[in-house]
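Student: Generate coordinates for the sequence data below:
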Amino acid sequence: MSTLLLEIVTPERKVYAEQVDMVVVNGVEGQLGILPNHIPMVTPLKIAPVKVKKGNTEEVIAVGGGFVEVRKDKVVILAESAELPANIDIERARAAKERAEQRLTGKHKDVDLRRAELSLQRAINRINILNK
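Tutor: Sure thing, here's the model as predicted:
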């Protein structure tokens, strides 16, 4: 069975680079399963887990938005943020979730609601990955 190279890159570093059997991402248009020899494409991503299948194992990576570029034998995810489950600090994620919720429910005029909503989504994504 053929594989494809998955690379997940953030502005700071390369988070992941391995040969995999399948990648499942959540694009803005819906969920997309990518196998070797997939048609080339580029699409924006939601803040959501990326599932990686290698043999009989499945990994989940927290991705905070960005884009996926699909080529015949390679998938590149250019993410705003990405974390492997082992690198997620659950207490930090819970604190970020609490802060974002407070900003969204507060009556302050100087709060950037869109930024607070995105922060909440990223925190929930991290927490959900560790709870699965």
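Student: hey, let's count contacts and neighbours off CA atoms from now on
Tutor: OK.
Student: hey, which helix is longest across the protein?
Tutor: The longest helix of the chain (DSSP state H) is helix 113-131.
Student: thought Leu130 was touching Pro85?
Tutor: Yes. Counting by CA atoms under 8 Å, Pro85 is a contact partner of Leu130 at 6.4 Å.
Student: Roughly how far does the spatially most central residue of the chain sit from His108?
Tutor: For the chain, the residue nearest the mean C-alpha position is Val63 (1.5 Å; CA atoms, centre = their mean). According to CA to CA, to the nearest Å, Val63 stands 29 Å off from His108.
Student: One more sequence to fold, the one below, so I can look at both together:
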Amino acid sequence: MASRAPEKTLHVEVVTAERELYNGEATQVQAPGADGQLGILPGHAALLTFLTPGMLRIELGDAEAPLFVSGGFLEVANNRVTILADAAEHAEEIDRARAEEARQRAQQRLAEASNAEERAEYQAALERAVSRLHVLEFARRRTRRRLDVQGVHD
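Tutor: Next comes the predicted model:
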């Protein structure tokens, strides 16, 4: 019996409750999984995991699309990656001033937290703000071509 040729791409869909951010092919997806950074290539084994706040990178050949995700779920099945994000945005949608303000506010509140519950809440807010700034900085410095997602996030 002849074996099948390996797939060259996988289908990726990134959605939130409000909108679809990406629906198309990719040669690789890098995501912030609950147990660390995940790299997903065509033919990846089935997987279901939580996402943590961080950068989601969708790559197709020499192009890429960096996005911020605040958390959610990632599922891999049948050469498809489905990401159900709590919140997500393309790098170019991130407002630097707003993200920096959120980071400073979270740091201040964390310093003033009076109990473990408050500390956990403000630490999570700080991680989200820092992750958004990281995605923005990564996108600013990138040398790769921007993956065309025209029409998906307009």
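Student: Do you know the score for how well these two fit?
Tutor: Between these two chains, after superposing, the TM-score reads 0.90 (TM-score structural alignment, normalised by the length of the first structure); 131 aligned residues with a CA RMSD of 1.6 Å.
Student: superposed on the second structure, where does the longest helix of the first structure end up, distance-wise?
Tutor: Its matched residues in the second structure lie on average 1.2 Å from helix 113-131 of the first structure after superposition (mean CA distance after the TM-score superposition for the first structure).
Student: Specify, as a residue range, where that helix falls in the second structure.
Tutor: Using TM-score structural alignment, helix 113-131 of the first structure lines up with residues 119-137 of the second structure.
Student: And for stretch 33-49 of the first structure?
Tutor: Using TM-score structural alignment, stretch 33-49 of the first structure pairs with 39-55 in the second structure.
Student: who touches the matching stretch?
Tutor: Residues from elsewhere that reach stretch 39-55 of the second structure (CA atoms under 8 Å, 6 or more residues apart in numbering): 6-10, 27-34, 66-79, 85, 127-128, 131-132, 134-135.
Student: end-to-end on that stretch?
Tutor: 12 Å.
Student: ok, and for that stretch, which residues are buried?
Tutor: Ile40, Leu41, Pro42, Gly43, Thr49, Phe50, Leu51, Thr52, Pro53, Gly54, Met55 (16 or more other CA atoms under 10 Å).
Student: Helix or strand for the third one, just tell me which one.
Tutor: Secondary structure assignment for Pro42 of the second structure, by DSSP states H and E: no helix or strand.
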